[in-house]
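> coords below, sequence missing:
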């Protein structure tokens, strides 16, 4: 655990934090609490806003605070550390829990160590929901939950190798994913056209899918076990985590098919709009946010790639996770461009937008 300047706190501070964890657990809410840190690592609890109204949950030792830009509710422990963040209009919940490290040695030496756990709320968050009965029960259960969250589920498809998992019907719902079949006209494996796009979540699963509008999609046999960039996000957030899916790129309820449509009118909150330029202020981001890119130089406003923001890596750089052609599947690695949002490298130059589902 580190302070806002990135330094490890002294012994007295660490004792105080451990005491807060004990008091929260005694109140029936298991789990740790994190000090506020810059938003590129764990979600900036202060970015773009002064302190809003604070309400206290009787007997639990924690408080609820309102912040803006975007409008959101923070749950704070007795010492002021952040336990959770809920954004108005979004189902993404960011909670504090045991520290984990994500790595992918095949494609990068960088690692991401985080105490952030990303969960999906049963409803879009709205101001005042902390006073509802469903939330009190959900929060008590979920803060101490160590079952797979969004990050853990996403890494169940790592191109570096992930074990297969099958459901009761024999469908392989997890295990190493690839990007898609090779384009025989391209010989360089680092070329973005080396593997063709068009692999959705149902191609990976190898099963037909009926969307809410009645549209029936059938998987291509040649794409079994494959997901392109947006197909991967739909596999994780939709098929696995329960956010509704739709089969088109038009406006409507649910997560649309392509990256440009998710950025423009997907569910949740648009945090960074497309302007044709790379954003320079990343403080609004929190782990789990979807990030979008324009990787065709001649069309700087065309969104043609998306990924999931992981937070700061071990070098203090903002790193994302996406299904990419060069790695032939989901990766946090650096083949054909570093998986970073800052600096002057390929993806940093192409970074255009962000959305919180």
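In hand now; what should we look at? Since the structure is predicted, the reported quantities are computational estimates derived from the model, not experimental observations.

> Please make it C-alpha for all contacts and neighbour counts, starting now.
Noted.

> Residue 286 reaches residue 70, doesn't it?
No - contact criterion CA atoms under 8 Å: residue 286 and residue 70 do not qualify, at 11.3 Å.

> and the two? which has more neighbours close in?
A count of neighbours by other CA atoms under 10 Å puts residue 286 above the other of residue 286 and residue 70, at 24 against 16.

> The more buried one belongs to a strand, doesn't it?
No - Residue 286 is assigned coil when assessed by DSSP: H, G, I helix; E, B strand; the rest coil, not a strand.

> what's the longest strand belonging to the chain packed up against?
If you go by DSSP state E, the chain has its longest strand at strand 92-103. Applying 3 or more CA pairs under 8 Å, 6 or more residues apart in numbering; DSSP states H and E, we find strand 92-103 packed against strand 82-87, strand 111-120, helix 133-143.

> what's next to that strand, contact-wise?
31-34, 82-87, 109-121, 143-144, 146, 287-288, 332, 356-357 (CA atoms under 8 Å, 6 or more residues apart in numbering).

> got it, and stretch 223-231?
Under CA under 8 Å, 6+ apart, the answer for stretch 223-231 is 176-181, 197-201, 203-206, 257-259, 305-307, 322-324, 329.

> Against that first model, consider the following:
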């Protein structure tokens, strides 16, 4: 079946959903009046049986004056004027109500004014089980790179499925931390020691609001020389440590290798913690709690200490699991009334009667657009199955499977749209074979994953209909496989970034011509292929995202599939997903803007 007829079948299936009845993962409320019945979001199709309602991924907030957006046949004649914006020739089309749409000569994408929407994302929970072989603690799966000190007082390494800290000197605390800044957070760990304390206690804690070793909240387990285990809730601010709760005795008879679970929760100014032996039920009540608003958002991590006077050294603290479930102080939000649609052919500069009818119809259309599809792969997005292909075509995506060759906990690059769907192969219109037919057999190791360019191809190619190839026929009409080819030879027009010699510039291009739905291309990865804020500006396009619009802080925010967050995200794990944040990774490594 051709891609066009496949999408028609999907649209027919969606049309069977009652107009205005829309799932929480897509449109919170549909307009009551429209020039035609709006199609429900695809997330309603074949949702996983028994699945719990996920958090909102994108929300449609109904405008007060909704009537102005449903103006097919209304609003008087349309007029077009050149905008004077930087970059390619761009036209704003208006009617009596005001701006209706913006078109770009040579591009198929059109931004249309419609109902206002808010795109947002809640952070995914993750658990680090330290199942890797790396120096230090390496990179956690979904939490970013661990920061561990290089000090003779302690040694950090991963061994035997645990993150270990070898404490060689008493009286000094050591931290291993993740930099993602969180406000409300729920953090827990599984902890033990390799030998019984002697001389004085040994402590292990989970931390939040970390802003340097001298500023953090922590829930601390103190393993005493008597075998007693005590829980203390503390705050470090400046050079002062304040006990907020406890100490509370939670156990006795500790022996080396006994595993304890420790949990710290922060909600607003409320802090509470509890601890229990691994394998037993989690206590129903919190064992220490307090209210404190001294510290703001910050990182999470582990803090270990051999008290002054301890003699059982070196002692090894082992972290078997580290889990974080939380969010930023405010989740990122992008709110505007722009919908990104696709013309059948590139705009040639002429406003024809047929194009006028198309623009008027789009003004009242709430079926998914490019931005809507982009949001349907973010964390907590509901699954949807294509009724023709019989495969999952929407739903939360990862970045790629773990790299089994290196065993270092990093993820492989290479997941394209057809592999996300769990297909063995894909036939492109030009007869080209897939780049890596490795999704065969029952394991389907690439199923459910999209790398950065695979994410773009899934949204703009598979769902929006731009024809795709891999590495042949890069003629400016097809959508290539790799981000570097997309930037240089992809469909549409370049908004900014290439020099007169046809190569990407060595500095971020101006952003004044940027519009929602544009593709943003980066030289972002470091030599290890990590997107963790290192970056080495090697002169090669290696990453791509979809520009969403300005967030609640006025920053230009994009969505892309990234290794550190493990999949499509518009949030800030490892590095800010914004384009105008000065020296931040993606702001400084942006090189090309293209409009399909």
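Cool, the structure landed. Treat the numbers as computed from the prediction; the structure is a model and nothing was measured.

> Work out the TM-score between the chains.
Here the TM-score for the pair of chains, by TM-score structural alignment, normalised by the length of the first structure, is 0.79; 301 aligned residues with a CA RMSD of 2.2 Å.

> Out of the helices and strands packed on strand 92-103 of the first structure, which gets nearest to residue 277 of the first structure?
Shortest distance between residue 277 of the first structure and these, using CA to CA, is found for strand 82-87: 25.3 Å.

> Mind reading off the mean deviation between that closest one and the second structure?
In the superposition with the second structure, the average deviation recorded for strand 82-87 of the first structure is 0.8 Å (mean CA distance after the TM-score superposition for the first structure).

> Show the residue spans covered by the helices in the first structure.
11-26, 39-42, 133-143, 150-154, 201-205, 229-233, 259-265, 346-350 (DSSP state H).

> Please indicate which of those has the most neighbours on average?
Stretch with highest mean neighbour count among the helices of the first structure: helix 229-233 (a mean of 28; mean count of other CA atoms under 10 Å).

> Quick one: the residues in the second structure that that helix pairs up with.
Taken onto the second structure by TM-score structural alignment, helix 229-233 of the first structure occupies residues 452-456 there.

> Could you tell me how many residues sit around the closest residue to residue 87 of the second structure other than its chain neighbours?
Computed as CA to CA, 6 or more residues apart in numbering, the closest residue to residue 87 of the second structure that is not its neighbour in sequence is residue 495, at 4.8 Å. Around residue 495 of the second structure sit 26 other residues, with neighbours defined as other CA under 10 Å.

> how about residue 495 of the second structure, what does it touch?
Residue 495 of the second structure is in contact with 86-88, 513-514, 592-595, counting by CA under 8 Å, 6+ apart.

> Check the gap between it and residue 519 of the second structure for me.
9 Å (CA to CA, to the nearest Å).

> which residues are common contacts for those two?
Taking CA under 8 Å, 6+ apart as the criterion, residue 495 of the second structure and residue 519 both touch 593-595.

> Considering those, which is situated nearest to residue 15 of the second structure?
Distances from residue 15 of the second structure to these, taken by CA to CA, are shortest for residue 595, at 29.6 Å.

> Look up how far residue 308 of the first structure lies from the equivalent of the closest one over in the first structure.
When the first structure is aligned by TM-score structural alignment, residue 595 of the second structure is paired with residue 356. Noted for residue 356 of the first structure: a distance of 10 Å to residue 308 of the first structure, by CA to CA.

> got any residues that touch both of these two?
Joint contacts of residue 356 of the first structure and residue 308 (CA under 8 Å, 6+ apart) are 288-290.

> Please convert these to CSV, extending it with neighbour count and distance to residue 241 of the first structure.
Formatted as CSV, these follow (neighbours: other CA atoms under 10 Å; distance: CA to CA, whole Å):
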residue, neighbour count, distance to residue 241 of the first structure
288, 27, 13
289, 24, 15
290, 26, 15
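
> and which of those is nearest residue 154 of the first structure?
Proximity of these to residue 154 of the first structure (CA to CA) peaks at residue 288, which lies at 10.4 Å.

> so the lengthiest helix in the second structure matches what in the first structure?
Identified as the longest helix of the second structure according to DSSP H is helix 3-15. Counting by TM-score structural alignment, helix 3-15 of the second structure falls onto no part of the first structure.

> Show me which residues of that helix are buried.
For helix 3-15 of the second structure, burial by neighbour count (16 or more other CA atoms under 10 Å) applies to 6-7, 9-11, 13-15.

> Quick one: distance of that helix to the chain centre.
In this view, helix 3-15 of the second structure has its centroid 28 Å away from the chain centroid, taken as CA atoms, centre = their mean, to the nearest Å.

> next SSE after that helix?
Using DSSP states H and E, the helix or strand that follows helix 3-15 of the second structure in sequence is strand 58-60.

> which bit of the first structure covers that following strand?
Following TM-score structural alignment, strand 58-60 of the second structure has no partner segment in the first structure.

> Then stretch 548-565 of the second structure?
Counting by TM-score structural alignment, stretch 548-565 of the second structure corresponds to residues 310-327.

> what's the answer for stretch 332-349 of the second structure, then?
The aligned range for stretch 332-349 of the second structure in the first structure is 110-127, by TM-score structural alignment.

> I'd like the shared contacts of residue 356 and residue 308 of the first structure written out as a markdown table, with distance to residue 218 of the first structure added.
Below are these laid out as a markdown table (distance: CA to CA, whole Å):
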| residue | distance to residue 218 of the first structure |
| --- | --- |
| 288 | 29 |
| 289 | 29 |
| 290 | 26 |
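
> Closest to residue 265 of the first structure out of those residues?
Compare each of those with residue 265 of the first structure using CA to CA and the shortest gap goes to residue 290, at 12.7 Å.
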